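K.L.:
Kindly return the folded structure for what I paste below:
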Amino acid sequence: MAAPAAEGAAAAALLAVLARAGRAAERSGRVAEAVRVVAVGKTKPVSMLRQLYDAGHRCFGENYVQELVTKAPQLPEDIRWHFIGHLQSNKVKPLLAAVPNLDMVEGVNNEKIANHLDRAVNSLGREPLKVLVQVNTSGEESKSGVDPSRCVELAKHVKLACPHLIFSGLMTIGMKDYSSTPENFKALVDCKLEVCNALQIPTEQFELSMGMSGDFEQAIEMGSTNVRIGSTIFGPREYPNKKQ
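P.N.:
Sure thing, here's the model as predicted:
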């Protein structure tokens, strides 16, 4: 699949992604608005994100704390930021303090990080923060995320023991090469049904974040409400140096 090579292509690429996501939502029996597209700008300059903002997009994501706390103050406050992936405990309060418009953390992978987030939200006087529990659907040791057998346990902790967090659903990263298979998606759907049943949550109020550039249409068809799209919008990622 061709990726946009120039900054001027990002807004057009976004529109194409939104159209594809909308059609996939309709194939799943939902309206296009039922699926959120998170534009993930990892390694990309603020100018490219601003181009999407100027085109009307408001939901952006980042994978590194330092990159998010650097970019967020340079962009309008009505952006809804998502932090995606593993979050270290010592980075929680700096992230929340620097990004008051952080809308969601994808995802919480253990009780310790949930507790850190809960305390930080409280101490900063923020509105409750939406979080997704991260599930390791591929079984890879290198992947963060709770084992599917423990998704109910962790979801219950977030919902019942963390009053300053809003348990919103589940997310998965997928395979090591950041692609997923129908089995990964089905595992997350199965976890959703277990959690909804255990915690008495209506399924239509439950988020599933699964699907990225290479597989987001299939993920939507299988029930994803939130897809994280980077390279298909912004072009290949560039790594001049390692970021934390």
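
K.L.:
Every contact and neighbour count from this point should use C-alpha atoms.
P.N.:
Fine.

K.L.:
which stretch of helix or strand covers residue 103?
P.N.:
In this structure, residue 103 sits in strand 102-108 according to DSSP states H and E.

K.L.:
That strand packs against which elements?
P.N.:
Counting contacts by 3 or more CA pairs under 8 Å, 6 or more residues apart in numbering; DSSP states H and E, strand 102-108 is packed against strand 80-84, strand 129-134, strand 165-171.

K.L.:
got the angle for it vs strand 80-84?
P.N.:
Using axes from the mean of the first three to the mean of the last three CA atoms, to 10 degrees, the inter-axis angle of strand 102-108 relative to strand 80-84 is 20 degrees.

K.L.:
neighbouring contacts of strand 102-108?
P.N.:
80-87, 96, 114, 129-134, 145, 170-171 (CA atoms under 8 Å, 6 or more residues apart in numbering).

K.L.:
State the next helix or strand along the chain beyond it.
P.N.:
From strand 102-108, the next helix or strand downstream (DSSP H and E) is helix 111-124.

K.L.:
out of everything not next to it in sequence, what's closest to residue 92?
P.N.:
Leaving out its chain neighbours, the residue that sits closest to residue 92 by CA to CA, 6 or more residues apart in numbering is residue 117, at 6.3 Å.

K.L.:
OK, contacts around the nearest residue to residue 77 once chain neighbours are set aside?
P.N.:
Spatial nearest neighbour of residue 77, excluding adjacent residues (CA to CA, 6+ apart): residue 101 at 6.4 Å. Counting by CA under 8 Å, 6+ apart, residue 101 makes contact with 77-81.

K.L.:
do that again at 7 Å, thanks
P.N.:
For residue 101, the contact set (CA atoms under 7 Å, 6 or more residues apart in numbering) comprises 77, 79-81.

K.L.:
cool, and residue 208?
P.N.:
Taking CA under 7 Å, 6+ apart, we find residue 208 in contact with 169-171, 224-226.

K.L.:
Kindly indicate whether it is helix, strand or coil.
P.N.:
At residue 208 the chain is in strand, as set by DSSP: H, G, I helix; E, B strand; the rest coil.

K.L.:
what residues does stretch 62-74 touch?
P.N.:
Contact with stretch 62-74 is made by 40-42, 46, 82-85, 95, 98-99, 243-244, as judged by CA under 7 Å, 6+ apart.

K.L.:
To compare against the first, here's the next sequence to fold:
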Amino acid sequence: MSSETTSVTNGVAEALRRVQERITAAASGCGRPPPELVAVSKTKPVELLLEAYEAGQRSFGENYVQEIVAKSPQLPSDIKWHFIGGLQSNKAKVLAGVPNLYMVESVDRQKTATALNKAFAAVGRAEKLKVMVQVNTSGEESKSGCQPGETAQLAKFVDTECDNLELVGLMTIGAFDTSDEPEAFKILATERDAVAEVVERAASTLTLSMGMSADFEAAIRMGSDSVRVGSTIFGAREYPPK
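P.N.:
The predicted structure follows:
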């Protein structure tokens, strides 16, 4: 291990502890239980993930199929892997082959849901794969996600047509917003209400995954059940893998 990696590694556990303290404080301030923390480990070496694991972290998020496939065999089997990146339908089979894949948060169209449903059926697991519908709350072309107003239709498709998938909620990567109540989070909460109506479930049973390193405390105040924090724990993101 290089001296640079060693230096960063020694700080991961402490950075994780500080993030957990901030999550607890934000949740306590609005009378809510702390949300789940997904440590986003994209582009980071296995050594850094292991440091977070040894500090008690169990949920990790990856953006690239090739990374989650490469890292998962090198790390403990009780890790809950969340796939949070854009997913091409032709890679669904490869992703479904990760033994401890826990959730795909980035289902943004019926084609992706169908491919995942078929792929997960082929691996023959007893439990359904948990999925979230990703919503593009900012309207930015650079961000994935279905458009607000289309969320309920996609969610209903997952819920009724994909026997091997379990719809658990909605996810967004909102535009950077320093306000106390970012618009992206308001939109996602509204979309959840629409989804709850069409799938005939209480809105409170649908998880909201929103908030990252720059805005996870605001997300918690606005009702997020899961926050995805990467650079604040592991350091600045490196270049995408080839």
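
K.L.:
Give me the TM-score for these two chains.
P.N.:
The TM-score (TM-score structural alignment, normalised by the length of the second structure) is 0.93; 232 aligned residues with a CA RMSD of 1.2 Å.

K.L.:
mind checking how far the residue nearest to residue 77 of the first structure is from residue 81 of the first structure?
P.N.:
6 Å (CA to CA, to the nearest Å).

K.L.:
Check residue 208 of the first structure too.
P.N.:
Residue 208 of the first structure sits 17 Å away from residue 81 of the first structure, going by CA to CA.

K.L.:
Remind me which helix or strand residue 224 of the first structure belongs to.
P.N.:
Residue 224 of the first structure belongs to no helix or strand, assigned by DSSP H and E.

K.L.:
from memory it sits against residue 210, does it?
P.N.:
Yes. With contact defined as CA atoms under 7 Å, residue 224 of the first structure counts as touching residue 210 (5.7 Å).

K.L.:
If you rank the contacts of residue 208 of the first structure by neighbours, which is first?
P.N.:
Comparing the contacts of residue 208 of the first structure by number of neighbours (other CA atoms under 10 Å), residue 171 comes first, having 32 neighbours.

K.L.:
residues touching that one, list them.
P.N.:
106-107, 132-135, 208-210.

K.L.:
hang on, the earlier thing: which of the contacts of residue 208 of the first structure still touch in the second structure?
P.N.:
For these, the contacts that persist in the second structure are 169-171, 224-226, with contact defined as both residues aligned by TM-score structural alignment, their matches' CA atoms under 7 Å.

K.L.:
between the contacts of stretch 62-74 of the first structure, which is nearest residue 216 of the first structure?
P.N.:
Distances from residue 216 of the first structure to the contacts of stretch 62-74 of the first structure, taken as CA to CA, are shortest for residue 40 (13.3 Å).

K.L.:
Scan the second structure for its longest helix.
P.N.:
helix 3-29 (DSSP state H).

K.L.:
What is the burial count for the nearest residue to residue 199 of the second structure once chain neighbours are set aside?
P.N.:
Sequence neighbours aside, residue 156 is the residue nearest to residue 199 of the second structure in space, at 5.9 Å (criterion: CA to CA, 6+ apart). As a burial measure, residue 156 of the second structure scores 18 neighbours (other CA under 10 Å).

K.L.:
how much does the helix or strand just after the longest helix of the second structure stray from the first structure?
P.N.:
Proceeding C-terminally, helix 3-29 of the second structure gives way to strand 36-40 as the next helix or strand, assigned by DSSP H and E. Aligned to the first structure and superposed, strand 36-40 of the second structure gives a mean residue distance of 0.5 Å (mean CA distance after the TM-score superposition for the first structure).

K.L.:
Who are the packing partners of strand 36-40 of the second structure?
P.N.:
Based on contacts counted as 3 or more CA pairs under 7 Å, 6 or more residues apart in numbering; DSSP states H and E, the elements that strand 36-40 of the second structure packs against are strand 59-62, strand 226-229.

K.L.:
buried residues in it?
P.N.:
By neighbour count on 16 or more other CA atoms under 10 Å, the buried set for strand 36-40 of the second structure is 37-40.

K.L.:
Tell me the counterpart of residue 78 of the first structure in the second structure.
P.N.:
Residue correspondence to the second structure (TM-score structural alignment): residue 78 of the first structure is matched to residue 78.

K.L.:
Could you list the residues in contact with stretch 213-233 of the first structure?
P.N.:
Contacts for stretch 213-233 of the first structure (CA under 7 Å, 6+ apart): 3-4, 10, 13-14, 21, 24-25, 27-28, 34-41, 179-180, 185, 207-212, 237.

K.L.:
Selection in PyMOL covering whichever of those residues are buried, please.
P.N.:
Only the buried members of these enter the following PyMOL selection, criterion being 16+ other CA under 10 Å:
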select buried, resi 4+10+13+14+21+24+25+28+34+35+36+37+38+39+40+41+180+185+207+208+209+210+211+212
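
K.L.:
ok, residue 145 of the second structure - how many residues close by?
P.N.:
Residue 145 of the second structure has 25 neighbouring residues, counting by other CA under 10 Å.

K.L.:
give the contact list for it.
P.N.:
Residue 145 of the second structure makes contact with 108, 134-136 under the criterion CA under 7 Å, 6+ apart.
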